[in-house]
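*Asks:* Just a sequence and a predicted model for now, questions to come.
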Amino acid sequence: MPADPVARPPVVYYSPSAFASSLWRRLRSIWTPRFGLSLLAGQAVSLCITCTDVTTTELVRRNWFLPTTQTFLLYLSLFCIYTPYTIYQCEIGGWAKMVWKDGWKYFILAACDVEGNFLVVKAYQYTDLLSCMLLNSWSIPACLFFCWIYMRPKYHWTQMLGVLVCICGLGMLAGSDSLADKNVAATHRGKGDAFMVVGATLYGFTNATEEFLVRRSPLYEVVGQLGMWGLLISGIQAALLEHADMPTNSWNGATIGLLAAYTAAMFILYTVAPLLYRMASSTYYNISLLTSDFYGLLFGVYLKITHYSPFWLYFLAFAVAILGLIIFFWHATPEEQGKTDPQKPSYVSTLRGEGKLSGGQNLV
């Protein structure tokens, strides 16, 4: 990525005192307001993921398992909030023109998002928790690849190191689950693992694609279109695949409350995620989610959902994951994450034309 106009303070090595002082200046340069907001937003979406995991687990325990219907409510809420606001901002004629011109891109984004959610939820039925945790991290290299396709960023080796450190933290969390005998036996490991890999790849694609779109279009347009097309796709899929099971599932006050909590958490996540893409990047968003299992343990213990006690390795793994998030910004500031290499053509130049970019960083 291009150098920041205000470069990071260099680390010098000619004496121990100079090294210590220069290292301290370098660390202080990382802790900007933008970095603080990025760190908080990343942990906020991680908590939202934890909430969705907890509510989904509780729904399954109450014999309610309709994964597409569950996400249909999310897309319905996104459509009802963001599409009217988009029409208000653009007027009905401008909105219709946008749908006619760019609707196909949002349709592909929504289709991959719907099917990614569906496949990941299905994977938990067939493979064990340890495999799900580890294979779901495949979304990180997938996201890096698709970001490179779209925007041609030049990743610094310290960014790759930050990603690897975060994945090490995930590995420690997975090891903690195994040592605590938290893992559940797989019923069909091959099928479940395949579902998880494909789902994680779709997650990486949708995250990178949404980052590409929100950097060049208003947030309300992107999220509103994701809600509209996701509502259509998930509605058709739920009608085809789950209509027979809907009457047999347990519908009561508890399940409706859990569905409401799930939808609220996902709505917050889908609202905050595009903001995080702009503040940092979709790659940073993905590695931020690696702390969600730690929050999941705390939720489970506090709500008495699980009988497991916090294993000491969980806390070390959480610290390692946070360290990885800091290392990710050792070389590049959050503002730099979405910049492209000016020497290489990006996908956007072929899709919309260089002269048509409107400085997405300033668009709401």
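*Replies:* Now that the structure is in, tell me what you want to look at.

*Asks:* Please make it C-alpha for all contacts and neighbour counts, starting now.
*Replies:* OK.

*Asks:* hey, which helix is longest across the protein?
*Replies:* helix 67-126 (DSSP state H).

*Asks:* elements contacting that helix?
*Replies:* Packing contacts for helix 67-126, counted by 3 or more Cα pairs under 8 Å, 6 or more residues apart in numbering; DSSP states H and E, involve helix 189-214, helix 219-241, helix 253-279.

*Asks:* and the next element down the chain from that helix?
*Replies:* helix 129-136 (DSSP states H and E).

*Asks:* Give me the distance between that following helix and the centre of its chain.
*Replies:* 16 Å (Cα atoms, centre = their mean, to the nearest Å).

*Asks:* what angle separates that helix from helix 67-126?
*Replies:* Interaxial angle, helix 129-136 versus helix 67-126 (axes from the mean of the first three to the mean of the last three Cα atoms, to 10 degrees): 120 degrees.

*Asks:* quick one: the nearest residue to Thr187 once chain neighbours are set aside from Ala142, how far?
*Replies:* Closest residue to Thr187 apart from its sequence neighbours, by Cα to Cα, 6 or more residues apart in numbering: Tyr126 at 5.0 Å. For Tyr126, the distance to Ala142 equals 23 Å [Cα to Cα, to the nearest Å].

*Asks:* Please apply the same query to Ile256.
*Replies:* 35 Å.

*Asks:* which one of these two has more residues nearby?
*Replies:* The neighbour comparison of Ile256 against Ala142 (other Cα atoms under 10 Å) goes to Ala142, with 21 against 13.

*Asks:* Now name the helix or strand holding that one.
*Replies:* helix 139-151.

*Asks:* okay, pairing it with this:
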Amino acid sequence: MAESTHDVATKDAGNYQYIKQKLMVLLVGQIASCMIAGTSIISYTLANEYNIDMPAMQSFLNYLFLFAIYGSIYCANHSFGTTFRKKWMTYLFLAFVDVEANYCIVKAFGYNSLVTVMLFDCATIFFIVLLTMFYLKIRYNWRHFLGIILCVVGVSLQAITGYNKEEGRLIGNFLGILSSILYAISNIGQEKVVKDSGILEFLAFIGFFGVQISGLQVLALEHQQILQFRWNWSAVGLFLGFVCFMYVLYSLTPYIMKFAGSTWFNLSLRTSNGIGAVFEIYVFKKNIYPIYWLFLSIVIIGLCIYHINKPPKTKNPTRDPQIPAV
């Protein structure tokens, strides 16, 4: 039986909405990628151009800004105390993992080059896929795996060609891998929390606990550097730029997690490597192998293959989440 005009129109509208949502997620993912590139470039500049080694302080300012804005909105519309009593252990754990992941990755920029640290951070993809399969029960099809494999192969080849033994110091490499494990745990927890409890609650409490944890680290590890450092407007501007980039990144991340999941979020961030490479060449005046761009193209192809497929399924599928309002 031929489809009625109404059925055809409904189907076309559904396809249009699906394509629109796909493009929106793609766009938001690339904005997040630009933000991650910005934070990496600023962290590298602070560590190598200004000799500022204050990763906990950078995180503290970020969480303070998050709690000041999202915490205020949450307290004005919800019972902060009630939620705190019910879920404080969950948010304390997520905040601790997130704070330490940020600390490790920023600290690594003091040991290795910009591109090297960003490439080691790509290991997050591997840990994310494992955790989503075993913890969130996500089922990927062969097309998803093809896209993931291309991304992993692309960044691995980038790492091999761009690796320099003089720059590849053991401590920096260890911090990069450790941060990728912590980010994977943080992202999986964040995906589950934002789908269960909402974006505003997550941002308010991650800011609340993040301020306290990073604040303690500042007092314990960096108070002498803060007192002794001769502050100037350039350094202050970089700190403020870092906070702004992180604020936008943290504001966008829960939307991507809720709509597309942590795997797509981490895959979309891989294009930040190209931005980092451009700054490495033209700003920091360092050499990168030309074939690096071919390998970056492999990453982009992998992203496209992953994203044009329908989202991965869970063993207990639910209605696809829509991008919500805060």
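*Replies:* Everything's here; your move. Being a predicted model, the structure only gives us computed values, none of them experimental.

*Asks:* Please state their TM-score.
*Replies:* Superposed pair, TM-score by TM-score structural alignment, normalised by the length of structure 2: 0.86. Supporting alignment: 310 aligned residues with a Cα RMSD of 2.8 Å.

*Asks:* before we move on, the earlier item: could you check how far the residue nearest to Thr187 of structure 1 is from Val60 of structure 1?
*Replies:* For Tyr126 of structure 1 relative to Val60 of structure 1 (Cα to Cα), the value is 14 Å.

*Asks:* Could you do Glu242 of structure 1 as well?
*Replies:* From Glu242 of structure 1 to Val60 of structure 1 the distance is 15 Å (Cα to Cα).

*Asks:* again with Gly253 of structure 1
*Replies:* 15 Å.

*Asks:* Run a quick neighbour tally on the aligned partner of Gly230 of structure 1 in structure 2.
*Replies:* Counting by TM-score structural alignment, Gly230 of structure 1 corresponds to Gly210 in structure 2. Counted by other Cα under 10 Å, the residues lying close to Gly210 of structure 2 total 29.

*Asks:* Leu61 of structure 2 now?
*Replies:* Leu61 of structure 2: 22 neighbours (other Cα under 10 Å).

*Asks:* do the same with Tyr163 of structure 2
*Replies:* 17.

*Asks:* Leaving out sequence neighbours, find the closest residue to it.
*Replies:* Thr116 (6.7 Å).

*Asks:* The one you found contacts Lys165, doesn't it?
*Replies:* No - proximity of Thr116 of structure 2 to Lys165 does not meet the contact threshold set by Cα atoms under 8 Å, at 10.8 Å.

*Asks:* Which one's more surrounded, those two?
*Replies:* Set side by side, Thr116 of structure 2 and Lys165 show more neighbours around Thr116, with 26 against 8, by other Cα under 10 Å.

*Asks:* who touches the more buried one in this structure?
*Replies:* Applying Cα atoms under 8 Å, 6 or more residues apart in numbering, we find Thr116 of structure 2 in contact with Ala159, Gly162, Tyr163, Gly168.

*Asks:* any idea how far it is from Glu280 of structure 2?
*Replies:* In terms of Cα to Cα, Thr116 of structure 2 sits 10 Å off from Glu280 of structure 2.

*Asks:* Please enumerate the shared neighbours of the two.
*Replies:* Counting by Cα under 8 Å, 6+ apart, nothing touches both Thr116 of structure 2 and Glu280.

*Asks:* what range in structure 1 matches stretch 22-31 of structure 2?
*Replies:* By TM-score structural alignment, stretch 22-31 of structure 2 lines up with residues 35-44 in structure 1.

*Asks:* same deal with stretch 85-102 of structure 2?
*Replies:* Under TM-score structural alignment, the match for stretch 85-102 of structure 2 is residues 100-117.

*Asks:* Quick one: average offset of that stretch versus structure 2, please.
*Replies:* Once fitted to structure 2, stretch 100-117 of structure 1 is off its aligned match by 0.6 Å on average (mean Cα distance after the TM-score superposition for structure 1).

*Asks:* and that stretch, which residues are buried?
*Replies:* By neighbour count on 16 or more other Cα atoms under 10 Å, the buried set for stretch 100-117 of structure 1 is 103, 106-117.

*Asks:* In contact with the residue nearest to Phe65 of structure 1 when sequence neighbours are not counted, which residues?
*Replies:* Leaving out its chain neighbours, the residue that sits closest to Phe65 of structure 1 by Cα to Cα, 6+ apart is Leu59, at 6.7 Å. Contacts for Leu59 of structure 1 (Cα under 8 Å, 6+ apart) come out as Phe65, Thr255, Leu258.

*Asks:* Just give me the match in structure 2 for Leu59 of structure 1.
*Replies:* Using TM-score structural alignment, Leu59 of structure 1 pairs with Leu46 in structure 2.

*Asks:* Give me the neighbour count for Ile73 of structure 2.
*Replies:* Neighbour tally, Ile73 of structure 2, other Cα under 10 Å: 15.

*Asks:* gap between it and Ser251 of structure 2?
*Replies:* 14 Å.

*Asks:* Could you measure from Arg28 of structure 1 over to Ser21 of structure 1?
*Replies:* 11 Å.
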